[in-house]
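**Q** just to be clear, the model below is a prediction. Sequence and coordinates:
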Amino acid sequence: MPSDQAEHLVRSRQHALETGELKDYPQVSVGKKEAGAKQQQQQAQKSFNPVPTETAADASGDVRTMRRRLAESLYLVVRGGAGAAAAGGGGSSGAGTGGWDFPAVAHKEGESISDTAQRALASAIGRAHPVLFIGAAPMAHLRAQPKGTTFFLLAQAIDDPWDVRLAAGAAASEFAWVTKQELLGSYLGDARMRELVAKML
């Protein structure tokens, strides 16, 4: 920096200090106590070991627990007659063919779509687990062939992870907690359902 500019900066700073536009604070030296605390913090950061996101269920391939794929969202699917196909909605497979579907039941007259969705979930895993349905309106629908429509509502588990069991008398014979990629990979056999899930979730 040229000497005239340096002198100008010094004079400007001195003037600002004299007029009160600038305040000159004393330099604060770090004491032994503060230095020790900072050193402890640095040591703690070096020794920090994050909790692994891979669980025993991931290692064993157990899909019947929510204690898996901790970094991803999981979705409940059932197999054996309580899914969208069995409810007449054209799910991943025809009723009785053993394919995986989201829990579903046929709509009853006078029942709201939200009530039907809650009954569908309860028919698969009972009502012992707290669930928050996100809104009362469906997030998507799929027209069945030759007739009928399946509506999809999103629900969020509260106080998870749960230890889920099929409800007594449930039409489903199996359940699984799977990721979106797993749904699109090997769980949903119907092309229309896979296309819907790819957009919906």
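**A** Done, it's in.
**Q** going forward, measure contacts between C-alpha atoms and count neighbours the same way
**A** Will do.
**Q** checking A117 next. Helix, strand or coil?
**A** Remark: A117 carries the secondary structure label helix [criterion: DSSP: H, G, I helix; E, B strand; the rest coil].
**Q** what about L76, which helix or strand?
**A** L76 belongs to strand 75-79 when assigned by DSSP states H and E.
**Q** following element in sequence after that strand, please.
**A** strand 100-101.
**Q** the structure to be compared is supplied as follows:
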Amino acid sequence: MSLKFGWYKTPVPGDREDKQLPHARIIPQGTLDTKYMCKMIATSSTISSADVKGVLEALNFWMGFYLSEGNSIELDGLGHFTPTLKSRVKTDENGKNKVVAEADSVSFRCANSLKEQIREAGLELVKKDKQQKLTPEQRAENILSHVKAQMSVNCSTSMRINHCTRYTALNDLKELMDAGKLIRIGHGKQTAYIRPYE
């Protein structure tokens, strides 16, 4: 078990001398969805994948319920969840500005035990290939081949199989959607792309 990473040049202003200062960046290996994680948990426990999914759905519901009442929640081995607010300026009907508070999101502080698992992981340096950049047509073909074999693809996987940036991967996926060859499902980190329904 190891984290794959590469060295990348850090952009710096032109008047600085340390122009070649590198930084390490993890190379994404894909996004694992709820279905996959339920299956993995089921293989190492005595409950079924469906039961695991049911527990996660119940956990999500009750966490939302208690967080919305102003409670914080701490889950052993996972982390600490706290509701957060944001403030913004709002203009009333008289044209006067006033600051209003709104419920915003959930703050997450990772548990130390989970951090330690990551810190103890090995590191594997992946050297950049000196190969030529793929054409848009070649990248599209790689994406469609992956979808045909694996049923779906996400942005991280597109970046990995085509050795490209996130911007390029998202643009490739958008063009395939515009061409009617892919459709998008899910949202946020759970976004995936599949072939259109027949």
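**A** That came in fine, so what should we check first? No experiment lies behind these values; they were computed from the predicted model shown.
**Q** need the TM-score between these chains.
**A** The TM-score (TM-score structural alignment, normalised by the length of the second structure) is 0.23; 87 aligned residues with a C-alpha RMSD of 6.3 Å.
**Q** name the single longest helix found in the second structure.
**A** Taking DSSP state H as the assignment, the helix of the second structure that covers the most residues is helix 49-67.
**Q** in that helix, which residues are buried?
**A** Neighbour counts using 16 or more other C-alpha atoms under 10 Å place 49, 52-53, 63, 67 of helix 49-67 of the second structure among the buried residues.
**Q** quick one, strands of the second structure?
**A** Counting by DSSP state E, the second structure has strands at residues 2-9, 22-26, 73-75, 79-91, 97-110, 122-125, 183-185, 192-194.
**Q** to A149 of the second structure, which of those lies closest?
**A** With C-alpha to C-alpha, the closest approach to A149 of the second structure among these belongs to strand 192-194: 11.1 Å.
**Q** by contact count, what packs against that closest one?
**A** Using 3 or more C-alpha pairs under 8 Å, 6 or more residues apart in numbering; DSSP states H and E, the elements in contact with strand 192-194 of the second structure are strand 183-185.
**Q** against which helices or strands is the strand it packs on packed?
**A** For strand 183-185 of the second structure, the helices and strands in contact under the criterion 3+ C-alpha pairs under 8 Å, 6+ apart are strand 192-194.
**Q** any idea which helix or strand carries F151 of the first structure?
**A** The secondary structure element spanning F151 of the first structure is strand 149-152 (assigned by DSSP H and E).
**Q** what is that strand packed up against?
**A** Checked by 3+ C-alpha pairs under 8 Å, 6+ apart, strand 149-152 of the first structure has strand 140-143 packed alongside it.
**Q** now the strand it packs on: buried residues?
**A** Applying a neighbour-count criterion of 16+ other C-alpha under 10 Å, the buried positions in strand 140-143 of the first structure are L142.
**Q** again, but for stretch 192-201 of the first structure
**A** By neighbour count on 16+ other C-alpha under 10 Å, the buried set for stretch 192-201 of the first structure is 193-194, 197.
**Q** going by distance to F152 of the first structure, which of the residues you listed wins?
**A** Where these are concerned, and distances follow C-alpha to C-alpha, F152 of the first structure has its nearest neighbour in V197, at 10.2 Å.
**Q** roughly how far does the closest one sit from V77 of the first structure?
**A** When distances are taken as C-alpha to C-alpha, to the nearest Å, V197 of the first structure and V77 of the first structure turn out to be 12 Å apart.
**Q** swap in Q118 of the first structure?
**A** Look at Q118 of the first structure and V77 of the first structure: by C-alpha to C-alpha, they are 15 Å apart.
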